[in-house]
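Trainee: Fold the following.
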Amino acid sequence: MSPMRGEVNSFTNAFAVRVFPANPYDKKIKVEVHVYDQDFQPVNARISPNVFQLAGQASRPVLVVVPFDGATDRKVRICTESIPFPNEQTQIRAQICGKFFGHHKS
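Mentor: Next up is the predicted model:
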């Protein structure tokens, strides 16, 4: 996933980050994108798309919109998780997370 870090200034009640999950394998994979706070508690963010399939050696953009929920600064982790297909020999879930900081400007 790229970028792995980011800092965003926003004048609204939310900030947006565009990340690019990638599939380094030759076979297609199913991908889920999740957002967590710095303690890995789920964050109610809008993720578009949040579940999709990626062809081998491919990547695609995903837009993540995170609310400030009244805070002036927000630290989140955006995580890309590969989900094994049923009936595959290996059932390994991989998770890659990046750190992102949002700053609310008045």
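Trainee: Could you use CA atoms for every contact and neighbour count after this?
Mentor: Fine.
Trainee: Which residue comes closest to the spatially most central residue of the chain once chain neighbours are left out?
Mentor: In the chain, the C-alpha nearest the mean C-alpha coordinate belongs to Ile78, at 3.5 Å (C-alpha atoms, centre = their mean). Nearest residue to Ile78 in three dimensions, chain neighbours excluded: Val35, at 4.6 Å (C-alpha to C-alpha, 6 or more residues apart in numbering).
Trainee: who's in contact with that neighbour?
Mentor: Val35 is in contact with 42-45, 76-79, counting by C-alpha atoms under 8 Å, 6 or more residues apart in numbering.
Trainee: ok, now Phe40?
Mentor: Neighbouring residues of Phe40 by C-alpha under 8 Å, 6+ apart: Arg77.
Trainee: for Ala14, same thing?
Mentor: If you count contacts by C-alpha under 8 Å, 6+ apart, Ala14 has them with 65-68, 104.
Trainee: From Arg93, how far off is it?
Mentor: To Arg93, Ala14 is 30 Å away according to C-alpha to C-alpha, to the nearest Å.
Trainee: got it, and Phe20?
Mentor: From Phe20 to Arg93 the distance is 18 Å (C-alpha to C-alpha).
Trainee: Give me the more crowded residue out of those two.
Mentor: Of the pair Phe20 and Arg93, Phe20 is the one with more neighbours under other C-alpha atoms under 10 Å, namely 16 against 10.
Trainee: next up, for comparison:
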Amino acid sequence: MRAAQLLVVLFWLFGSSGSAVAQSLTPMRGELVSTTDSFALRLFAGNPYHHRMRVEFRVYDADFAPVRADVRPAIRMLGGGGKAGVLVIVPFEGARERRVRVCVESIPFPQQTTRVRTQICGKFLARRVG
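Mentor: Next up is the predicted model:
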């Protein structure tokens, strides 16, 4: 029993001392109405790290199949602690309703030894009226 108590104390002292950080995307979800044959989203990506990172915005359907969309700009460079906006325009393609996921994905720099790609996605539902 004493060993288990010691492990709990050690975890509390060392395991919880660091704070977890991750890139962000806001808003993460939303519903909107459009009167045209496309809809637009304004999203912001955040970089919580002290170093710069390059990110790419991609649009997928509900099953993560790529969707034809206009993303401006599709690739951004985020400074340490920085935040940047992007405009996403998605056509309805004849449908009255469209569910999409917009993801921001980090792109590792070629000279880095770590090649980890992170991805965070928001879910959006758009309805066409008129």
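Trainee: For the second structure, just list every one of the strands.
Mentor: If you assign secondary structure with DSSP state E, the strands in the second structure sit at 24-26, 29-34, 38-46, 53-61, 70-72, 75-78, 83-91, 97-107, 119-128.
Trainee: would you turn those strands into JSON lines with distance to Arg2 of the second structure?
Mentor: Shown next, in JSON lines, are the strands of the second structure (distance: least, C-alpha to C-alpha, whole Å):
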{"stretch": "strand 24-26", "distance to Arg2 of the second structure": "41"}
{"stretch": "strand 29-34", "distance to Arg2 of the second structure": "47"}
{"stretch": "strand 38-46", "distance to Arg2 of the second structure": "44"}
{"stretch": "strand 53-61", "distance to Arg2 of the second structure": "45"}
{"stretch": "strand 70-72", "distance to Arg2 of the second structure": "57"}
{"stretch": "strand 75-78", "distance to Arg2 of the second structure": "48"}
{"stretch": "strand 83-91", "distance to Arg2 of the second structure": "47"}
{"stretch": "strand 97-107", "distance to Arg2 of the second structure": "44"}
{"stretch": "strand 119-128", "distance to Arg2 of the second structure": "41"}
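Trainee: Among those, which comes closest to Thr113 of the second structure?
Mentor: With respect to Thr113 of the second structure, and counting by C-alpha to C-alpha, the nearest of these is strand 97-107 at 12.8 Å.
Trainee: From the contact counts, what lies against that closest one?
Mentor: Applying 3 or more C-alpha pairs under 8 Å, 6 or more residues apart in numbering; DSSP states H and E, one finds that strand 97-107 of the second structure makes contact with strand 53-61, strand 119-128.
Trainee: ranking the ones you listed by burial, who's on top?
Mentor: Ranked by mean neighbour count, these are led by strand 53-61 with a mean of 20 (mean count of other C-alpha atoms under 10 Å).
Trainee: between that one and strand 83-91, how many degrees?
Mentor: Following axes from the mean of the first three to the mean of the last three C-alpha atoms, to 10 degrees, one obtains 20 degrees for the angle between strand 53-61 of the second structure and strand 83-91.
Trainee: Comparing strand 53-61 of the second structure with the first structure, how large is the average distance?
Mentor: Compared with the first structure after the fit, strand 53-61 of the second structure shows a mean deviation of 0.3 Å (mean C-alpha distance after the TM-score superposition for the first structure).
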